[in-house]
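Asks: Dropping a prediction and its sequence here:
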Amino acid sequence: MSETEFLDLAQSTLDQIESKMDQLNDEDLLDVECKRSGNVLEIEFIDNGSKIIINSQAPMQEMWVAAKSGGFHYKRVDGQWINTRDGSELFAALSALASAQGGVAVTL
């Protein structure tokens, strides 16, 4: 994948995550605030102040996630972002992380 293709895909992925988090907030299912700065998306859980930070790493063509439970790297494999260590998928992992940090079941 070219760098341009990666950047477009990473932007689209961050847009999807931000949109879903905003939707969950608007529906009063999860109290979060999203802040975006370039290739970095910060999701703050208002009730406890914890955060999940997601950013793209163009040189490595990875999406990186930092959460209370640790840091994770995802590479594009067969049309999905897959964890380089345990093989989990990004959106499934983010659902679990957001559920744990937000205190309610979240599905992205």
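Replies: Looks like it arrived, so ask away. Source: prediction; values computed, not measured. Numbering: from 1, shown residues only.
Asks: Only C-alpha atoms from now on, for both contacts and neighbour counts.
Replies: Noted.
Asks: Now do the same for the spatially most central residue of the chain: helix, strand or coil?
Replies: Centre of the chain computed as the mean C-alpha position; nearest residue by Cα atoms, centre = their mean is residue 54, 4.8 Å away. Under the three-state scheme (DSSP: H, G, I helix; E, B strand; the rest coil), residue 54 adopts strand.
Asks: Kindly provide the distance from the closest residue in space to residue 89 that isn't next to it in sequence to residue 108.
Replies: Spatially, and ignoring its direct neighbours in sequence, residue 89 is nearest to residue 82 (4.7 Å; Cα to Cα, 6 or more residues apart in numbering). To residue 108, residue 82 is 15 Å away according to Cα to Cα, to the nearest Å.
Asks: ok, and here's another one to check against it:
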Amino acid sequence: MTDLEYLNHAEALLRRVEQACDRINDESDADVDNQRVGGMITLTFANRSQIVINLQKPLQEVWMAARAGGYHYRFDGQRWLDTKSQGEFFADLKRHASEQAGMPLDFSS
């Protein structure tokens, strides 16, 4: 994958996270603050815990740091998969965000 292809896919992932946060806040009692600075999004929950998602351009990865740990994802042509467990990014984000928010959150589009 070229650097430009990586950036296009990674930026689409970040936009999807931002849009999902907006939808979650509109459709539920969840209070998920999302702030983006460049290639990094910080999600802050009502209990002040955070999930940080950031681009790792030299490695062509997306990293997620949650209370449960740190995860590295690579694009396989269709999905972003964890380099160790092969977990899918949005399924993992849903699980970690739901745990940290104390309520079910859905990040699917």
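Replies: Received it, and whenever you're ready, just let me know what you need. Just so it is clear, the model here is predicted, and its values are computed rather than measured.
Asks: which other helices and strands contact the longest helix along structure 1?
Replies: Longest helix in structure 1 by number of residues, with DSSP state H as the criterion: helix 3-26. Secondary structure elements in contact with helix 3-26 of structure 1, counted by 3 or more Cα pairs under 8 Å, 6 or more residues apart in numbering; DSSP states H and E, are strand 32-37, strand 51-57.
Asks: quick check: angle from the shortest one to helix 3-26?
Replies: In other words, strand 32-37 of structure 1. For strand 32-37 of structure 1 against helix 3-26, the angle by axes from the mean of the first three to the mean of the last three Cα atoms, to 10 degrees is 150 degrees.
Asks: related to what we said a few turns ago, you'd agree the residue nearest to the centre of structure 1 is up against residue 71?
Replies: No. Assessed by Cα atoms under 8 Å, residue 54 of structure 1 is found out of contact with residue 71, at 9.8 Å.
Asks: what do these two both touch?
Replies: Taking Cα atoms under 8 Å, 6 or more residues apart in numbering as the contact rule, the neighbours common to residue 54 of structure 1 and residue 71 are 64, 65.
Asks: related to what we said a few turns ago, so what touches the longest helix of structure 1?
Replies: 30-34, 39, 41, 54-56, 58-59, 61, 63, 108.
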